[in-house]
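Visitor: Have a look at this fold, sequence not included:
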């Protein structure tokens, strides 16, 4: 059976794919929402400009620590009890975290509320990748992940919309804090809707073998981790590291850079700087990502998926290194660079997912993709925590340069090992 040009796996119906795409749209909106809303919230809560980068890094590090510790476990649970239950848990906890986040009275509370979001995010992000791998046949895996990447790109329009809301609420007579609380509350409502869609619309348990589901959790974890001995799985983990790190650096520090530039150099209020400087440039990156998602989806089905990863890593390396040349982030030429950045980061995202979906053993797909998520979480941790320090200690462009170097390392590594990668579904080079 086919839907939206994709051959579906046995037992999957178009309605299941439709429900998944709605959930992926909401999940993707959450992926960048904190990066857009948080700079304004930190300023509203009274944190000094000099401390905001460090706090951003600290909060990001706390979240990624939770993801690293729990994503593999959530993947194992998904193999045992099904994707639907784990996905619903993730969306509902993320929603709860957003609702309470702007009510934090101090930094420890802010960290605690961020951990609630992190726990939900660990389940939500892992299932977003696992379900599309379940639902698509191998020959259309690239297009399926390209479609998911396109939906994720549409979801990326949600954070800029949320970013505009505080300014709108302030213009209606809200205080800055009330405006932040209302905006985060709207963000939380998305997760409630997503939870209902997942529970009603996703397929029942898929790809869970009775024998494997009865194994001890420790055994499932060990065998899921051992899958990295396959060079294709190992490369996908490396690609997950850079692709998620790319997205994290762009999301966390491009908006912060622009808000600080507007408040320090142009005399803007935080909400004004977000609305007039950050949002248009974020939308430029999103537009590039829309183009990249479609293009890489087709490319990944036409060439070896390891080659697709190589191309994406090389492009991203060049783009992120180029950010080191930026002194004024409001310069007109930076718009073009951000558009290409969008193409590069979504290409790395789509190609890495297509590769891990191809290489992951069917019976342990949840666990393997869970560890794929862990690799991505480590990339985000390096991007946010390390990037926060680099941002404050050296320059706002330093986190981007770091990931330019890391992308080039994955590019070189992929050239070395790609001849050893075999597609387990066809016994041909992968």
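Guide: Arrived safely. All values derive from a computational prediction rather than experimental measurement. Numbers count the residues shown, from 1 in each chain.
Visitor: only C-alpha atoms for contact and neighbour calcs from this point on.
Guide: Will do.
Visitor: Who are the contact partners of residue 100?
Guide: Counting by Cα atoms under 8 Å, 6 or more residues apart in numbering, residue 100 touches residue 113.
Visitor: Identify each buried residue in the helix or strand containing residue 66, please.
Guide: Assigned by DSSP states H and E, residue 66 belongs to helix 49-81. Neighbour-count burial for helix 49-81 flags 52-68, 70-80 (criterion: 16 or more other Cα atoms under 10 Å).
Visitor: Which strands and helices lie in contact with that helix?
Guide: helix 14-44, helix 83-100, helix 107-135, helix 217-226, helix 365-381, helix 387-393 (3 or more Cα pairs under 8 Å, 6 or more residues apart in numbering; DSSP states H and E).
Visitor: could you dump the ones you listed to CSV with distance to residue 198?
Guide: Compiled in CSV, the helices and strands packed on helix 49-81 are given as follows (distance: least, Cα to Cα, whole Å):
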stretch, distance to residue 198
helix 14-44, 7
helix 83-100, 6
helix 107-135, 11
helix 217-226, 25
helix 365-381, 17
helix 387-393, 34
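Visitor: Presented hereafter is structure B, for comparison with structure A:
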């Protein structure tokens, strides 16, 4: 295979932050900064909707938060089923139609659904319909792979860290805005409208600065109907690097000829099933497979930092407080612990972003899964939400979670094949919502019938499974090298 380099006479790659982030030659600074706005605004809207739902159920439908577990569970199941159904479709559309048009449709649909939520007369069917519309829009926002499209592979680790930091800021900004609106005596309906309309304006505004048209439009003209070649797959995986560098990054186990032959056969089928076959077969690349694993775990842990912490903290509230005041105190304690974790996640993401590009990926995966598992199991010994020991446990948990968040972005966006990046991103989001489903549904059942700490134990065992898969992938690479 030949080394892939940019032409001296052609457009040059752009660099930011003293060369720490490098962009593809056809990507401008405006394109990149608008993509950062996307990750910030996306997380802001996700956290806002989930934060407002218990309040809506209480004020509009008369359901107290502590009695809303079943309704929240039903809404979550509907949300996840919708996302699983539409995530692959959105990924395929983003590859075939273009990133920006699909994103704009998702923004408009999401904003309309949020505005309508506050005025739903009943949970079924009106609020449920709005929630389905929101789920379609939300999975559209999450699936578009801007990081993979814009940033050169050699700096995708640091770029992933920046995206995680922006997403964490979006989550904290949401809590601040929602609290401010509600303390200013805004009704829940008005709050939904303000959030929805603000998102619509901001969302459509930053899309004006994103790369327009079909991604890699010139390349698509050249090989849209042509057979895939091994050099194109190499370029998709690791552009601007030669074969020797690829081998140093543990790529030497890949059977390029076999992958090209298989993908060429499937590519002849213009169907939804063919697209999913391609995304599934891409998992034969161990790093794409690890991207699916980190997406599965990296999104599911958000349930621990919201619902699970809230329910666990509730049992330590003073018995003399009435229902509403007790729920408020538990919420403050849970948000404090969640804030500590997110702060550690933001700091940890910086280190993981640099290390993914410098050290063994298997060692990093082993470290992050181990820290997450240990933090989850240590929650069995947490005395109460206000204990310094509990703060330390949440710090350990956050140090592992920051790796999961960063890895979920890094692996899929770096190693997904260029022509099929939307397909692979769509399937990765299916794994994400499945992780949320297991943590919320199974964890909720165990929390009700076994222990308030059960969701943390469940996620600890899920992290242990990730640890086993890391050992397996390391063994697979080691065995391949021995054969060679």
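Guide: Looks like it came in fine. What you see is a predicted model; the values in this text were computed from it and never measured.
Visitor: ok so, going back, for the helix holding residue 66 of the first structure, the distance to its chain's centre please.
Guide: 12 Å (Cα atoms, centre = their mean, to the nearest Å).
Visitor: thought residue 415 of the first structure was touching residue 311?
Guide: No. Using Cα atoms under 8 Å as the test, residue 415 of the first structure is too far from residue 311 to be in contact (10.0 Å).
Visitor: higher neighbour count, these two?
Guide: Using other Cα atoms under 10 Å, the more surrounded residue of residue 415 of the first structure and residue 311 is residue 311, with 19 against 13.
Visitor: Give the equivalent position in the second structure for the more buried one.
Guide: Residue pairing (TM-score structural alignment): residue 311 of the first structure is matched to residue 367 of the second structure.
Visitor: close enough to count as contact, that match and residue 400?
Guide: Yes. Here residue 367 of the second structure reaches residue 400: they are 7.5 Å apart, a contact under Cα under 8 Å.
Visitor: Which residue of the first structure sits opposite residue 33 of the second structure in the alignment?
Guide: Residue 33 of the second structure maps onto residue 18 in the first structure, by TM-score structural alignment.
Visitor: Now do its match: how many residues are near it, please.
Guide: Neighbours of residue 18 of the first structure under the rule other Cα under 10 Å: 16.
Visitor: which residues of the stretch 251-400 of the second structure fall in helices?
Guide: 256-267, 272-281, 286-303, 309-314, 323-355, 361-378, 388-415 (DSSP state H, counting those that start in this stretch).
Visitor: out of the ones you listed, which comes closest to residue 171 of the second structure?
Guide: Residue 171 of the second structure lies closest, by Cα to Cα, to one member of the helices of the stretch 251-400 of the second structure: helix 323-355, at 8.8 Å.
Visitor: Quick check: buried residues in that closest one?
Guide: Result for helix 323-355 of the second structure [16+ other Cα under 10 Å]: buried residues 326-331, 333-335, 337-339, 341-354.
Visitor: Kindly calculate the angle that it makes with helix 286-303.
Guide: Calculated by axes from the mean of the first three to the mean of the last three Cα atoms, to 10 degrees, helix 323-355 of the second structure forms an angle of 160 degrees with helix 286-303.
Visitor: just checking, what packs against helix 323-355 of the second structure?
Guide: For helix 323-355 of the second structure, the elements it packs on are helix 156-183, helix 309-314, helix 388-415, judged by 3+ Cα pairs under 8 Å, 6+ apart.
Visitor: re earlier: for residue 62 of the second structure, which of the helices of the stretch 251-400 of the second structure is the nearest?
Guide: Closest approach to residue 62 of the second structure among these (Cα to Cα): helix 323-355, 12.7 Å.
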